[in-house]
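Participant: Provided below for reference: sequence and predicted model.
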Amino acid sequence: MNKIVKQVRRVILRFFRKEKLRPQFNKYNGYSKPLYNKWIRTSQYLTVRDGTKLAFDLFRPVKNGKVVIDPLPVIWTHYRYHRADVQAGRLKKFFAKHSWSKIFIKYITFIENNTKLNTQLDKRGWLKRLIAHGYIICVVDVRGGGASYGTSEFPFSPSETRDAYDITEWFAAQSWSNGCIGMFGMSYMGITQYMAASTLPPHLKAIFPEMALFDLYDFVYPGGIFRHKFAEVWGDELEQLDKNQPAAPVDQDHDYSMLMKALEEHKANRNIFEFFDSLSFRDSTDQISDIQIYTDCSPSGYLEEIKQSNIPIYHLAGWYDAWCRDALILFNNLNNPQKIVIGPWSHLNTDGLDFACEHLRWYDYWLKGIDNKVMEEAPIYYYVMGAAKGEEWRAAWQWPIPNVKEKRYYFHEKHNETVNSVNDGLLSSEFPMTNEGQDHYRVDYTTTSGTTTRWANVYGGAFQYPNLKFNDEKALTYTTNLLSLDTEVTGHPIVHLWITSTHPDGDFFVYLEEIDDQGNSCYVTEGVLRASHRSISNPLFNNLGIPYHRSFAEDIINLPDNPVELIFDLHPISYIFRKGNRIRVAITCADQDNTLTPKVSPPPIISLYRNANYPSGIILPIAEENQD
């Protein structure tokens, strides 16, 4: 009887998803006609309130050989990495004449010999479709970057955020603008949209942030552990872009004198690695600016202002991006008109997504007043990895989704011979029956999730997790028996570790993996925590029931001699573990290619407890139709 009930429920749920909630995601029904097939680019400076000149590119549609003069909606992005790249022998000769470095000249030579002027329309071709549908596109170099004047103090500084307000209102006041301004962009350019919204610009009518963070601290110091590789690589990239590689000059800068002055001012930009390395707690204060960076320069510090703006927001995220959890927290804390889409994507990979379509649907509704029903659709649209073809995309009205039940799995001693790890333990829903039981682990600082992770992808690296079996062999592992059903995990896994250590602190990396019949280990998701940051606090926002580690300096507690519990989340996921495969939890104490764990000699020995008194394990959010 139970099987029949489950089958009926499954049919009802699938019907409900398909017939009642399915939005017109990634389909454009032609409410706005493509009237223009050409455009013109111009480039100039605008001046913000403190007198700083910011360079921007302006792309306007052309009809019958003439620039369209009718006022149109303007969509802009606050760009960090050069709004346009340079080319021209004249520029090379000019810099050579003024004794610039050899590396600078080599760069100019490379540009001249290999490329043309490269604008954002070249890099993001879908923007051309927006122009065709009657939108003006603007790309603005941030202060201290590209051809803009000024100094970049640090990411998302108060001065940079004030610029966003001034830029928005300047565009709204131009004769070619209809006063309806939108924003677009991913990563840094996604975060700047939330920061712009926090300033309440009257003419900012809609934003579309992609792959953007909510909490700067939780990214730079996840669980209190320094993501040094990101700070190092990204910092070097910005150093080169701001000081050693020229952006394209604006049209009026015929002798490059304005670009030269801008580059001189860039020399005062702060070193990103040194900046973040000096700010290891959430309440750390920057000694130069006297600002608490993780509060004053992060969307997490401006929730109330963003809500007050009531600016419509279309969040776009990927399950393998660094900031999927951030997008879901933002969605659950804002009451603005909003949508969220989460695909099977990493930071730099959004295969299968028609960007022009989704942006047009959003901007048509909010900037042109076209009633395309976009706000009548379910606000959440997410991809289930491993689902049957045609059933991967699901719609929902709330998050966490309602048809999910938390199921707790515990760590056990029993060996199931699935991997030659330190302990090869069992993962089971059965509660431990003994009052004793623990596994000992000597920290191995060579463990790593690889160099092509979601974290590397954020700073431009490749994305492709390796077979984690080889990392698991250096880890503590707990693996289920063969699954009797396909098992869908959708939500936020939570891990509970009872531990002691021979050292007063330690880093803990937990991986959720799927094991196939050949013993290969596929990465699903992960979470991290430094033991001294284990104190749990009440956040000032809805944290979706996820344990919140405030990580203030005063919260840091060394490990005692007796067992303590570490409770932390893994990044959210929607993933089906296949029948006949296994679920594994792997635990290490280092991820050498992605985070900085201080090395201790001799390496500490960790004891992980798995008994009735200290029941270590993991809680998985499992779709009810997949429950045993």
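Facilitator: Received the coordinates, thanks.
Participant: please make it C-alpha for all contacts and neighbour counts, starting now.
Facilitator: OK.
Participant: what sits closest to the most centrally placed residue in the chain if chain neighbours are left out?
Facilitator: Nearest to the mean C-alpha position of the chain, by Cα atoms, centre = their mean, lies residue 323 at 2.9 Å. Take residue 323 and drop its neighbours on the chain: the residue closest to it by Cα to Cα, 6 or more residues apart in numbering is residue 213, 5.2 Å away.
Participant: isn't that neighbour up against residue 191?
Facilitator: Yes - the criterion here is Cα atoms under 8 Å, and residue 213 meets it with residue 191 at 6.3 Å.
Participant: give me the common contacts of those two.
Facilitator: With contacts taken as Cα atoms under 8 Å, 6 or more residues apart in numbering, the residues that reach both residue 213 and residue 191 are residue 299.
Participant: between those two, tell me which one has more neighbours.
Facilitator: residue 213 (29 against 23; other Cα atoms under 10 Å).
Participant: for the more buried one, what are its contacts?
Facilitator: 187, 191, 219, 299, 323, 326, 327.
Participant: so how far is residue 209 from the last one?
Facilitator: Okay, so that is residue 327. 9 Å (Cα to Cα, to the nearest Å).
Participant: of these two, which one has the most company?
Facilitator: residue 209 (26 against 22).
Participant: name the SS class of the more buried one, please.
Facilitator: Here residue 209 is strand, with the state taken from DSSP: H, G, I helix; E, B strand; the rest coil.
Participant: any idea how many residues pack against the closest residue to it other than its chain neighbours?
Facilitator: Sequence neighbours aside, residue 190 is the residue nearest to residue 209 in space, at 4.1 Å (criterion: Cα to Cα, 6+ apart). Residue 190 is flanked by 24 other residues according to other Cα under 10 Å.
Participant: and what of residue 163?
Facilitator: Neighbours around residue 163, by other Cα under 10 Å: 23.
Participant: that one and residue 373: what is the separation?
Facilitator: Distance from residue 163 to residue 373, by Cα to Cα: 33 Å.
Participant: then this one, side by side with the first:
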Amino acid sequence: MSALPNRMPLSSPRASTAADIFHIGNVSASFTSATSSHLAEANPTPFNQTSKVLAKGSYPVSKLYPPLPCDILFESDVAVELRDGTFIYTDIYRPANTTNLTSPIPAIVAYSPYGKRGGFFNYDIFQPPNAIERMDVKYEWVSGLEKFEGPNPAYWLNKGYAVIHPDPRGVFNSEGDILMFGQQDARDGYDLIEWVAARSWSNGKVGMTGNSWLTVAQWWIASERPPHLAAIAPWEGWSDFYEDLVFRGGIPNFPFVDVLVTHLYGNGSNKIENISEMMSHAPRINDYWLDKAAKIENIDENLPVYAVGSWTNALHTLGTFQAWERLRTSNKWLRTHTTHEWHDYYTPTHVADLHKFFEKYLNNVDNDWETTPRVRLSLLNPGHDNIIDQPETKFPLSRQKIHRYYLDASTTSMSPSAPSTVSSATYNSTDNGTISFRMKFEHATDFVGYATVRLWVQAPDHNDMDLFCYLQKSNATTSKVIPILVLGSDTYVGAQGRVRVSLRDHRKPGTNGIYQYVNDEPSFLNENEIVPVDIPFWPTAIHYEAGEELTLLIQGWNSQKQPEFQNLGQPSIKNVGRHTFYTGDGYKSYVEIPQVIPAK
């Protein structure tokens, strides 16, 4: 792309030149009016194409944050022309001494639609009783200049980097309509990366980092292979919007989607993809939803990737690990943690670790980053201290062995031997009933990776059932489930699998739990019909001491909460009346667990 002037006039959207975002393959995408950025809740900032220096030692946002460690040149609302003629606007932070640069610098892009400044989402809105205060993102770790879930400009500029904060297509003053991922958004990101690399102050190397949506954007944009994208650091984010979030296990999840869409802001006259409408009227896999699954295999096989994931994330766990496994690059590293995504992202030691990665691949510094363990595994250990940064060579672990434990409804137990006698257990789904099966480990063991459960089920009062299964750890003496705490909150209740039974043949787990869509028609239950259903769990890593128990909890409702949105509603559940589970001869029900001998 040719270099553009740094200043362009604000224009209205030009439908005649814009890309066709209203048709994805053979599907018409639904759009609705975007929430106006003129609302007070959007915390709007005036459109102002200017530049100014934020002085070292000053407090540009609030004295709650540390003073700036260096002079910062802040350029606001810089115009970027995309390949279809649409203009988006970005803020640029770079060291003030780079105006007459003799040594060009790398740039880090934080790509998301939450607002380059302003926006609804910020850490201060997360407060008790519905969240942990600021999700333990300490004021001294940030500057207030950072995008929500993005890198702190004050830190990175002090290290000699530029930080780029775009408002993507349709967001705030950027032209067009707001997109929710997909190839068009990825192409827009490609154009931005190449525009940044062409700046006079740039060394031609652009990196990306950030959490959640900013991670999702990295999967998509990297799959388009921008030539000047030199490294990415995806810090927890889904990679298949359909399976990871909106229809996990076939069960629609409207509450989070509605919170997300209604808090993305346009210019007052444009539109945003109507995800809820698409969920209601096009719930089965089609071209629209396939466009919202990142093409991980397309990412350059030489692109350095430093990925971070956790087991306790209610949104991002599966997508993060599946994306990392599918990456073809040999230059990939994975670190797992046991806290919360935002807390982990801004923890100073982790920021320093990311700096070392970017120094290697954006500044060509010989710093031995490549000797970093390819996988740093952290294991949950409820009731004891978690195990942090255990070095491994790959994930899933090559030394894992799959152990099968059979369920016995007559004793609500599990064991390596299948019961011969048929038995059943029932709960009332209308009354939030549950069933638990337990098994004691005789020796210490680590449960690491993807588990599955096969159940034989019946819904005597209905033609469908929604099932939620959890794998937990119980006390050796009381058999009471030990809470797994995330920043002191027990919102994570164990590895979860869920399924709408009528969609049991809609998708099956493939290699390492990666889903394959095989059928798009529901198979409703006939009266008194007993059917097998296989339910994959999201990956986890939990350490069990000798005598501690593995507990399988089965119920008809979701008890895992998002620690940052603890008051969100339930997915759209279809349960009515009794759920019955059969075990024994002819109905062999079991859970399969990947186990390893604990590292010394």
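Facilitator: Yep, that arrived. Nothing here was measured: the structure is a model prediction, and the numbers come from that model.
Participant: how about the residue nearest to the centre of structure 1, what's its match in structure 2?
Facilitator: Counting by TM-score structural alignment, residue 323 of structure 1 lines up with residue 316 in structure 2.
Participant: any idea how far residue 158 of structure 2 is from that match?
Facilitator: From residue 316 of structure 2 across to residue 158 of structure 2, the span is 31 Å (Cα to Cα).
Participant: trace the residue nearest to residue 323 of structure 1 over to structure 2, please.
Facilitator: Looks like residue 213 of structure 1 aligns to residue 238 there (TM-score structural alignment).
Participant: just to revisit the earlier point, now do the shared contacts for residue 327 and residue 209 of structure 1.
Facilitator: Common neighbours of residue 327 of structure 1 and residue 209 (Cα under 8 Å, 6+ apart) are 315, 316.
Participant: mind listing what's buried along stretch 269-276 of structure 2?
Facilitator: 270, 271, 272, 273, 274, 275, 276 (16 or more other Cα atoms under 10 Å).
Participant: stretch 525-545 of structure 1 too?
Facilitator: Buried residues in stretch 525-545 of structure 1 (16+ other Cα under 10 Å): 525-535, 543-544.
Participant: just those: which are in strands?
Facilitator: Among the buried residues of stretch 525-545 of structure 1, the ones falling in strands (DSSP state E) are 525, 526, 527, 528, 529, 530.
Participant: can you count the residues close to residue 280 of structure 2?
Facilitator: 11.
Participant: likewise residue 12 of structure 1?
Facilitator: By other Cα under 10 Å, neighbour count at residue 12 of structure 1 equals 12.
Participant: next, the contact list for it, please.
Facilitator: Counting by Cα under 8 Å, 6+ apart, residue 12 of structure 1 has no contacts.
Participant: helix, strand or coil for the residue nearest to residue 323 of structure 1?
Facilitator: coil.
Participant: now residue 202 of structure 1
Facilitator: coil.
Participant: what lines up with it in structure 2?
Facilitator: In structure 2, residue 202 of structure 1 lands on residue 227 (TM-score structural alignment).
Participant: quick check: its match touching residue 196?
Facilitator: No - the criterion here is Cα under 8 Å, and residue 227 of structure 2 misses it with residue 196 at 11.7 Å.
Participant: before we move on, the earlier item: which SS state does the residue nearest to residue 209 of structure 1 fall under?
Facilitator: helix.
Participant: and it, what pairs with it in structure 2?
Facilitator: Using TM-score structural alignment, residue 190 of structure 1 sits opposite residue 215 in structure 2.
Participant: contact partners for its match?
Facilitator: 209, 233, 234, 235, 236, 237, 238.
Participant: could you do residue 128 of structure 1 as well?
Facilitator: Here residue 128 of structure 1 is in contact with residue 121 (Cα under 8 Å, 6+ apart).
Participant: which strand or helix spans it?
Facilitator: Element membership of residue 128 of structure 1 [criterion: DSSP states H and E] is helix 127-132.
Participant: what's the helix or strand that comes right after that helix aligned against in structure 2?
Facilitator: For helix 127-132 of structure 1, the following helix or strand on the C-terminal side (DSSP H and E) is strand 136-141. Mapped onto structure 2 using TM-score structural alignment, strand 136-141 of structure 1 covers residues 162-167.
Participant: once aligned to structure 1, how far is the matching stretch on average?
Facilitator: For stretch 162-167 of structure 2, the mean deviation from structure 1 after alignment is 0.7 Å (mean Cα distance after the TM-score superposition for structure 1).
Participant: residue 583 of structure 1 should be in a strand, yeah?
Facilitator: Yes - counting by three-state DSSP, residue 583 of structure 1 falls inside a strand.
Participant: aligned against structure 2, show me the partner of it.
Facilitator: In structure 2, residue 583 of structure 1 lands on residue 550 (TM-score structural alignment).
Participant: and residue 536 of structure 2, what pairs with it in structure 1?
Facilitator: Checking TM-score structural alignment: residue 536 of structure 2 goes with residue 569.
Participant: nearest spatial neighbour of that match, skipping sequence neighbours?
Facilitator: residue 494 (4.3 Å).
Participant: roughly how far apart are that neighbour and residue 572 of structure 1?
Facilitator: From residue 494 of structure 1 to residue 572 of structure 1 the distance is 10 Å (Cα to Cα).
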